[in-house]
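Student: Please work out how this folds:
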Amino acid sequence: MIRADRNGGILTLTIDRPDKANSLTAEMLSDLAKQAESAGDARVMVLTGAGKVFSAGADLDAARAGLATSLDWERLSTAIAGFPGLAIAALNGTVAGGAMGMVLACDLRIAVPAARFFYPVMKLGFLPQPSDPARLAALVGPARAKLILMAGQKIDAATALDWGLVDRVSEAGALMSDAHALAADTLAASPDHAAAIKALVP
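Tutor: A predicted model of the protein is given here:
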């Protein structure tokens, strides 16, 4: 399930299926996209997961039934990228497969030390979501993007920080408080001011 909590201008969207590594069913993916699309009245949007994995991407049974190529992945990424406030991925653990798209679409990414990042589209025979390669290359550079997408490399949190894939590594107990600290200036500004500054940054 997807938990949506609003508190003081912050919308927190939590992927809550820890017994299945927070893998997404078609219904969960659609719900997450709807929540992101309707988040405009929030100042800050935080994406996180329950348990020790952020998300393993598509549920395997759902992927075989067509979820791996669903347009809702790109719909979700577009909604997050278009959010006028600050979008933060608070990565409580590993990010895999299609879940990378929503993470790449966020403005900031913070992760716990145990997090790992991989996107095995080459091995699985799928194309990445349309906007993902450019977003990934903008963060880590073209060659490193190919290491992840074409060479199937699994990146640990320290390497992700060094490459620019994440912006901060936070201890698990401090992850959400660190996300809220990063949100403080945006929360204190007017929504129009925050949106105007965000629009200036490519």
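Student: Going by C-alpha atoms from here, please, whenever you check contacts or count neighbours.
Tutor: Will do.
Student: which residue packs closest to R3, ignoring adjacent ones?
Tutor: T14 (5.0 Å; Cα to Cα, 6 or more residues apart in numbering).
Student: Give me the buried positions along the longest helix anywhere in the chain.
Tutor: If you go by DSSP state H, the chain has its longest helix at helix 175-188. By neighbour count with 16 or more other Cα atoms under 10 Å, helix 175-188 contains the buried residues 175-176, 178-180, 182-183, 186-187.
Student: try stretch 131-140
Tutor: In stretch 131-140, counting by 16+ other Cα under 10 Å, buried: 132-133, 136, 139-140.
Student: Run through who's touching it.
Tutor: Here stretch 131-140 makes contact (Cα atoms under 8 Å, 6 or more residues apart in numbering) with 74, 100-101, 104-105, 143-145, 163-165.
Student: what does stretch 54-70 give?
Tutor: The contact list for stretch 54-70, computed with Cα under 8 Å, 6+ apart, reads 15, 20-26, 48-49, 91-100, 126.
Student: repeat that for 7 Å
Tutor: Residues outside stretch 54-70 that contact it (Cα atoms under 7 Å, 6 or more residues apart in numbering) are 21-26, 48-49, 91-99.
Student: Quick check: the gap between A56 and G98.
Tutor: Note on A56: its distance to G98, by Cα to Cα, to the nearest Å, is 8 Å.
Student: Let's compare: structure for the following, please.
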Amino acid sequence: MTDAALVHLDRRPDGVAVIRLDNGKVNSLSTALLGKLRAVIAELEADLPGAVVVTGNDRMFAAGADISEFGGPEEARAIGAAFLDALNALADLPRVTIAAIAGYALGGGCELALACDLRFAAESARLGQPEILLGIIPGGGGTQRLARLVGPSRAKDLIFTGRHVPAEEALAMGLVDRVVPAGELLETTLGYAAELARGPVVAHGLAKRAIDRGLDITLDGGLQLEQQLFVEVFTTEDSRIGVASFREHGPGKATFTGR
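Tutor: Next comes the predicted model:
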């Protein structure tokens, strides 16, 4: 585990890397924390794990940006740049990333969760983009990632009203992918991540790229991208292991190397 304050990185023996936010009770996403988060992600980029879990504390995943840093347009530009730098890097990691959300994920905290591939929430979790209550709008990707995830109408409802969404409603609209009792959140998320980390992780990254990049281009362009990555995945050791194992033992029996 790193000794740096604000963000901790724990590389587990099962191949899962856990990023834990640690900025007081509310886990505000200050520019200092975002800088630490970007540094941790750079560390992961240099030595990729099998999967990544992002979490906060038992009461607060993250409350959002540090309001004390707000000012005028220049401050907004710096805060927005820090969010995009860190969250885009997280979204671009070629491994599965999962947000484990206990308590509140609001504003920038919700945007951090949206930058992950999957979101697991405790039954008591609440998510939202309440920036409008300050007379402002999301500036860390919320208007874009939220709309792509739950659709433009639902995104507009959440952003226009600033309301907090309870876990079960978030599950129903697709904002989170699984809801579990609070006491089981981390164990469930880590177990899921560990199972993925034992799998063909390079293929995970290629599938992730095909989905994420494909959403930003035309269907024809996305199909061409898929074909390119489909060919690329056959250069991996895991593809040879998986195909050979299927032929000999049937599906689901392969032991992958992550290469």
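Student: Tell me how the two chains score on TM-score.
Tutor: Remark: TM-score between the superposed chains equals 0.90 [TM-score structural alignment, normalised by the length of the first structure]; 201 aligned residues with a Cα RMSD of 1.9 Å.
Student: ok, back up a step: out of the contacts of stretch 131-140 of the first structure, who's the most crowded?
Tutor: In terms of neighbours by other Cα atoms under 10 Å, those top out with G101 at 27 neighbours.
Student: Next, it: secondary structure please.
Tutor: What DSSP: H, G, I helix; E, B strand; the rest coil gives for G101 of the first structure is helix.
Student: Which residue range of the second structure does stretch 149-160 of the first structure align onto?
Tutor: Aligning stretch 149-160 of the first structure against the second structure (TM-score structural alignment) gives residues 159-170.
Student: same deal with stretch 83-92 of the first structure?
Tutor: Counting by TM-score structural alignment, stretch 83-92 of the first structure falls onto residues 93-102 of the second structure.
Student: T55 of the second structure and A99 touch, don't they?
Tutor: Yes - T55 of the second structure lies in contact with A99 (Cα atoms under 7 Å); the separation is 6.0 Å.
Student: Tell me which of those two has more neighbours.
Tutor: A99 (27 against 22).
Student: Roughly how far does the more buried one sit from R148 of the second structure?
Tutor: 17 Å.
Student: And S28 of the second structure, by the same measure?
Tutor: Distance, S28 of the second structure to R148 of the second structure, by Cα to Cα: 25 Å.
Student: which two from the contacts of stretch 131-140 of the first structure end up farthest apart in space?
Tutor: Largest separation among those by Cα to Cα: E74 and W163, giving 24.1 Å.
Student: Could you pull out the helices in the stretch 1-150 of the second structure for me?
Tutor: For the stretch 1-150 of the second structure, the helices defined by DSSP state H, counting those that start in this stretch cover 31-46, 73-92, 108-114, 142-150.
Student: how about the helix or strand that the last one is followed by: buried residues?
Tutor: In other words, helix 142-150 of the second structure. Per DSSP states H and E, the first helix or strand lying C-terminal to helix 142-150 of the second structure is helix 152-161. Buried residues in helix 152-161 of the second structure, defined by neighbour count with 16+ other Cα under 10 Å: 155, 158-159.
Student: go on, stretch 13-27 of the first structure?
Tutor: 13-18, 21-26.
Student: would JSON lines of the residues you listed with distance to D41 of the first structure be doable?
Tutor: Listed next are the buried residues of stretch 13-27 of the first structure as JSON lines, based on distance: Cα to Cα, whole Å:
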{"residue": "L13", "distance to D41 of the first structure": "14"}
{"residue": "T14", "distance to D41 of the first structure": "18"}
{"residue": "I15", "distance to D41 of the first structure": "21"}
{"residue": "D16", "distance to D41 of the first structure": "23"}
{"residue": "R17", "distance to D41 of the first structure": "27"}
{"residue": "P18", "distance to D41 of the first structure": "29"}
{"residue": "A21", "distance to D41 of the first structure": "30"}
{"residue": "N22", "distance to D41 of the first structure": "27"}
{"residue": "S23", "distance to D41 of the first structure": "28"}
{"residue": "L24", "distance to D41 of the first structure": "25"}
{"residue": "T25", "distance to D41 of the first structure": "27"}
{"residue": "A26", "distance to D41 of the first structure": "26"}
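Student: Please list all residues in contact with the counterpart of L24 of the first structure in the second structure.
Tutor: Residue pairing (TM-score structural alignment): L24 of the first structure is matched to L29 of the second structure. Contacts for L29 of the second structure were tallied using Cα under 7 Å, 6+ apart; they are 62, 64-66, 108.
Student: Nearest residue to the residue sitting nearest the centre point of the second structure in space, please, no chain neighbours.
Tutor: By Cα atoms, centre = their mean, the second structure has its centre lying nearest to C116, at 1.2 Å. Nearest residue to C116 of the second structure, sequence neighbours excluded (Cα to Cα, 6+ apart): T97, at 5.1 Å.
Student: before we move on, back to that, please identify which of the helices of the stretch 1-150 of the second structure is closest to E226 of the second structure.
Tutor: Minimum separation from E226 of the second structure across those (Cα to Cα) falls at helix 73-92, 16.9 Å.
Student: quick check: angle from the closest one to helix 31-46?
Tutor: For helix 73-92 of the second structure against helix 31-46, the angle by axes from the mean of the first three to the mean of the last three Cα atoms, to 10 degrees is 30 degrees.
Student: Going along the chain from the helix or strand hosting L161 of the first structure, find the next helix or strand for me.
Tutor: When elements are assigned from DSSP H and E, L161 of the first structure belongs to helix 157-163. Tracing the chain C-terminally past helix 157-163 of the first structure and defining elements by DSSP H and E, one meets strand 168-169 next.
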